[in-house]
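Chemist: What shape does this take:
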Amino acid sequence: MIQKFADWLVYDIFGLKDTTPIGEAVNFFLYDSIKILVLLFFISLIMGIINAYFPIERLRNYLTSRKLYGLQYFFAALFGAITPFCSCSSIPLFIGFVKGGIPLGVTFAYLITSPLVNEVAVAMFIGTFGLRITAIYVISGILLGMAGGFVLGKMKLEPYLSGWVQQIQHSSAESDKWETGNTPFIKRLPKIIHEAWNIVRGVLLYILIGIGIGALMHGYVPEGFFEQYMATDNWFAVPLSVILAVPMYANAAGIVPVIEVFVAKGIPIGTAISFMMAVVGLSLPEATLLKKVMTWRLICIFFGLITLFIIFLGYLFNAVL
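Modeler: Okay, here's the model as predicted:
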C-alpha cells in the first residue's frame, strides 16, 4: 500500500517519470520515509506494551547469564535473519531493545544480521547462485552478527550511547515504578502511545536526512559506476569495493540482481558479496539515523569493526568459492 501510494503521488500527482533520476529519488524518499516512520511508531508501541507487562528484568538477566555460553548472540542474530528489515528499518527495533535494557552486544548482533539476511534475499540468492553459495552467505551473515555483537559487547560501549537514549532508558526504568501489573491496559495505553510518539519525534529529522541521502544515491549514482573499480583482479579490490559500497543504500533483495550482473561481468564472487554486505549492512543513511542513538565515536567503532569483518569474508569467499 505504501509503495502504491508513493507511486501514485510521485508519478500521477507530481507528474515525475519513473525512468528519471529525480523520479526514482523522490519515490524512494517518500516510500522509505513513510515505511520507516510507521514501523518506528508501531515497534515503539509494541515495545512499550512489552515493557509495561513483560518482566523485562528477567529477560535482561537471562540474556546476561553465563549459562548461555554466548548463545544469546546466536539467538539475536537468528532473530535478525528472520526479520525482513533493511539497515534503516532495523534501527527502530534496535532502539526498542536498548530501551528495554537488552545488553548492547546482543542488540548489535541483531542490528548487524537483520539487513544482511532475510527470506526474500535468500530465495533470490538460491535462484541466482545456487544452494551452496546461498548457504555459505546465510551462515556467514549470522556468524558476522554473532562475532560483531560479541566483540562490541566486550568493549563496554554503553557510555557512548547518546544522551537521548540514556534518557529513554532512565525514563523506562522510572515508568516501571509508577504502575503495577494490576493497572488496566486501557489506562496505560495513553502513556505508552505518548512515549512511542516521543521516540518518533526525537528521530524524525535524522530519519529524513538519512533517507534523503539514500534517495540521492539511489537515483543519481550512474549505472556501471562501481564495476570499473571492482572488475580488476588485484589484492585491494575487496577493501575498495567495501569502501565504495558504504555511500549506497539498498536492501538485500534489491541488491541481489546487481550482484548477479557483477559476477556475470567477471567480478569475483567474494568481491561482489562483500560489496553487497557493505551496501545492505553499512551505509551513510544508516550512520545518520544512528547518530540519534549513538555518539560518533561509537558509530565509527561499529562501522570500522564490521568493515574489517566484511573485508575478511570477501577474501575468504574469493579463496574458497
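Chemist: make it CA atoms for all contacts and neighbour counts henceforth
Modeler: OK.
Chemist: and the residue nearest in space to the middle of the chain, what does it touch?
Modeler: Centroid check for the chain by CA atoms, centre = their mean gives Ser87 as the closest residue, at 2.1 Å. Contacts for Ser87 (CA atoms under 8 Å, 6 or more residues apart in numbering) come out as 111, 114-115, 251, 280-282, 286.
Chemist: same thing but 10 Å
Modeler: 111-116, 249-252, 279-283, 285-287, 289 (CA atoms under 10 Å, 6 or more residues apart in numbering).
Chemist: Which of the residues you listed fall in helices?
Modeler: 111-116, 252, 279-281, 285-287, 289 (DSSP state H).
Chemist: Now show me the structure for the sequence below, then we'll compare the two:
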Amino acid sequence: MSVTERVRAGSSVRRWTGLAGAAVVWFALYAVNGRFWTWLVGHVFGLDLTSRLGSGVLFFVTDSVKIVLLLVGIIFVVTVLRSFMSVERTRALLGGRREGVGNVMAAGLGVVTPFCSCSAVPAFIGFVAAGVPIGVTLSFLIASPLVNEVAIAMLFGMFGIGPTALYIVAGLLIAVVAGFTLGRLHVERWVEPFVFETRLRGQVVDPSIGLSWDDRIQMGLEEVRTILRRIWPYLLVGIGLGAAIHGWAPADLFARYAGAGNPFAVLVAVALGVPLYSNAAGVMPLVQALHDKGLPMGTLLAFMMAVVALSLPEMILLRRVLKPPLIAAFVAVTALGIIAVGYLFNAVLPA
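Modeler: Okay, the predicted model is just below:
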C-alpha cells in the first residue's frame, strides 16, 4: 500500500469513527434528556413539578434540548442525503402527478413519528430543504402531531373503537387535503430562499456535481450551524411561550362557552385550542373531563386537534423558514378542516 493510500485509509477510518461516536453521543443525550432535567429541576433545585412554575421550567429546558437535538440530527442527515440529489431531481421524483400519493405517504409518515407540533418542525425544515414539494411536507407537518399512536391508544381506551377510527380517518384526511390544497397554490414563493440553497464552505453548490464524503459531511455540519444560527431566537421564544401556557386548562371557560347548546361551540373550541401548546397525551385528560361534563365529541376532538396541530410556538418557529402569507394559509386551511370535522362528528356522535 502506497503512502497516499495509507493516508486515505486513515482519513476514512477517522471520519467514520467520528461519525459513529457523534451518533452514540446524540442518542445518549436524547435518551437521558427528560430524566436528567426532571432530576435537576425537581431534586437539585427543589421545584414542585406538579406546579405551574415547576412544570413550566421543566417543559422549557426539556423541549429546548429535545428540539435542538432533533434539528442537529435531522438537518445533518437530510443534508448529507440531499447531497446525492439535486433539488430539481427530488421535485421531479415527488411532484407532479405523484404529489397526491406523496401527500398520503407524508401523512402516513407523520402518524408513526410521535412529535408534537414544535418537534415536527426540524423534520419539516429538512424535507423542504431537500426539495420535497412544499404541499407534501405540510401534510407531514400536520399529521405528525395531529394523529399519533399515544392519542390513538388513549382514545380507544376512553371512548372505544368508533370515535378512535373517526379520529384517525379525519386527521389523515385533514393532513392530506390541506397539504394537497396548499401545494396546488404553488406556495414555494413564500418559503425563505435560504432553505433551498445548498452551500459548501460559504458557496452555493450544485449537489449533482461530484462531492467527496468529506465534502458531504462538511456540508451537513455547515447546514446545521446555518439553520441553528438563523432560528435560535425563534426557537427560544416559541418554547418559552409554550412553557408559559403549559398546563393551562380552561375547563370552566370551555364548558361555559363551548357547551352542547352553543351552535358556535366548535369555533370556540378551535379558538381556545390554538393558543395552547401540548401533545395529544397531555391534552387528553382535559378532553375526558370535558366529555364527562356532557360536551359533544366533535367539539372535543376539534379542540384537541387545534391544540396539537396549530400552536403559537409552532408558528413562531415556522416564521424563520416560511413567510407570513404561507403561515396564514397553513393555519386557515388546517383550521377549516378541523372545524368541518368537529361539526361532522357532532352530527354523527352527539353527546
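Chemist: thinking again about what came up before, the residue nearest to the centre of structure 1 -> structure 2?
Modeler: Using TM-score structural alignment, the partner of Ser87 of structure 1 in structure 2 is Ser117.
Chemist: Specify the local secondary structure of that match.
Modeler: coil (DSSP: H, G, I helix; E, B strand; the rest coil).
Chemist: For Asn262 of structure 2, see how far away it is.
Modeler: Counting by CA to CA, to the nearest Å, the gap from Ser117 of structure 2 to Asn262 of structure 2 is 29 Å.
Chemist: cool, Ile161 of structure 2 as well?
Modeler: Ile161 of structure 2 is 27 Å from Asn262 of structure 2, where distance means CA to CA.
Chemist: quick one: buried residues of stretch 138-158 of structure 1?
Modeler: Neighbour-count burial for stretch 138-158 of structure 1 flags 138, 140-150, 152-153, 158 (criterion: 16 or more other CA atoms under 10 Å).
Chemist: Could you do stretch 14-30 of structure 2 as well?
Modeler: Tyr30.
Chemist: Residue in structure 1 paired with Gly162 of structure 2?
Modeler: Under TM-score structural alignment, Gly162 of structure 2 pairs with Arg132 in structure 1.
Chemist: try Val341 of structure 2
Modeler: Match for Val341 of structure 2 (TM-score structural alignment): Leu313.
Chemist: ok, its match - contacts?
Modeler: 137, 140-141, 144, 238, 270-271, 273-274, 277, 307, 319.
Chemist: Next, it: secondary structure please.
Modeler: helix.
Chemist: State the distance from it to Gly270 of structure 1.
Modeler: 7 Å.
Chemist: do the same with Pro103 of structure 1
Modeler: In terms of CA to CA, Pro103 of structure 1 sits 32 Å off from Gly270 of structure 1.
Chemist: of the two, who's got more company?
Modeler: Gly270 (23 against 19; other CA atoms under 10 Å).
Chemist: Return the residue of structure 2 aligned against the more buried one.
Modeler: Per TM-score structural alignment, Gly270 of structure 1 is aligned with Gly298.
Chemist: now Lys291 of structure 1
Modeler: That one, Lys291 of structure 1, aligns with Arg319 by TM-score structural alignment.
Chemist: Tell me who's in contact with its match.
Modeler: Per CA under 10 Å, 6+ apart, neighbours of Arg319 of structure 2: 191-192, 231, 234, 313, 326-327.
Chemist: can we see that at 8 Å?
Modeler: Arg319 of structure 2 neighbours (CA under 8 Å, 6+ apart): 234, 327.
Chemist: ok, Pro239 of structure 1 to Ala278 of structure 1 distance?
Modeler: 10 Å.
Chemist: how many neighbours does the closest residue to Ala260 of structure 2 other than its chain neighbours have?
Modeler: Distance criterion CA to CA, 6 or more residues apart in numbering; nearest residue to Ala260 of structure 2, sequence neighbours excluded, is Leu295 at 5.6 Å. Using other CA under 10 Å, Leu295 of structure 2 has 23 neighbouring residues.
Chemist: And Ile231 of structure 2, by the same measure?
Modeler: 16.
Chemist: Quick one: map it onto structure 1.
Modeler: Checking TM-score structural alignment: Ile231 of structure 2 goes with Val203.
Chemist: what's the longest helix in structure 2?
Modeler: Max-length helix for structure 2 by DSSP H is helix 3-38.
Chemist: Give me the residues contacting stretch 218-236 of structure 2.
Modeler: By CA under 8 Å, 6+ apart, stretch 218-236 of structure 2 touches 64, 71-72, 75-77, 79-80, 198-201, 316-317, 319-320.
Chemist: let's go with 7 Å and repeat that
Modeler: Contacts to stretch 218-236 of structure 2, defined as CA atoms under 7 Å, 6 or more residues apart in numbering, come from residues 72, 75-76, 79-80, 199-200, 316-317, 320.
Chemist: how close does that stretch sit to structure 1?
Modeler: On superposition with structure 1, the mean distance recorded for stretch 218-236 of structure 2 (mean CA distance after the TM-score superposition for structure 1) is 1.6 Å.
Chemist: buried residues in that stretch?
Modeler: In stretch 218-236 of structure 2, counting by 16+ other CA under 10 Å, buried: 218-224, 227-228, 231, 234-236.
Chemist: next one: stretch 118-127 of structure 1
Modeler: 118, 121-122, 124-125.
Chemist: counting contacts, what elements does the helix or strand containing Ala165 of structure 2 pack onto?
Modeler: Taking DSSP states H and E as the definition, one finds Ala165 of structure 2 inside helix 161-184. Under the contact definition 3 or more CA pairs under 7 Å, 6 or more residues apart in numbering; DSSP states H and E, helix 161-184 of structure 2 sits against helix 99-111, helix 134-146, helix 149-159, helix 324-348.
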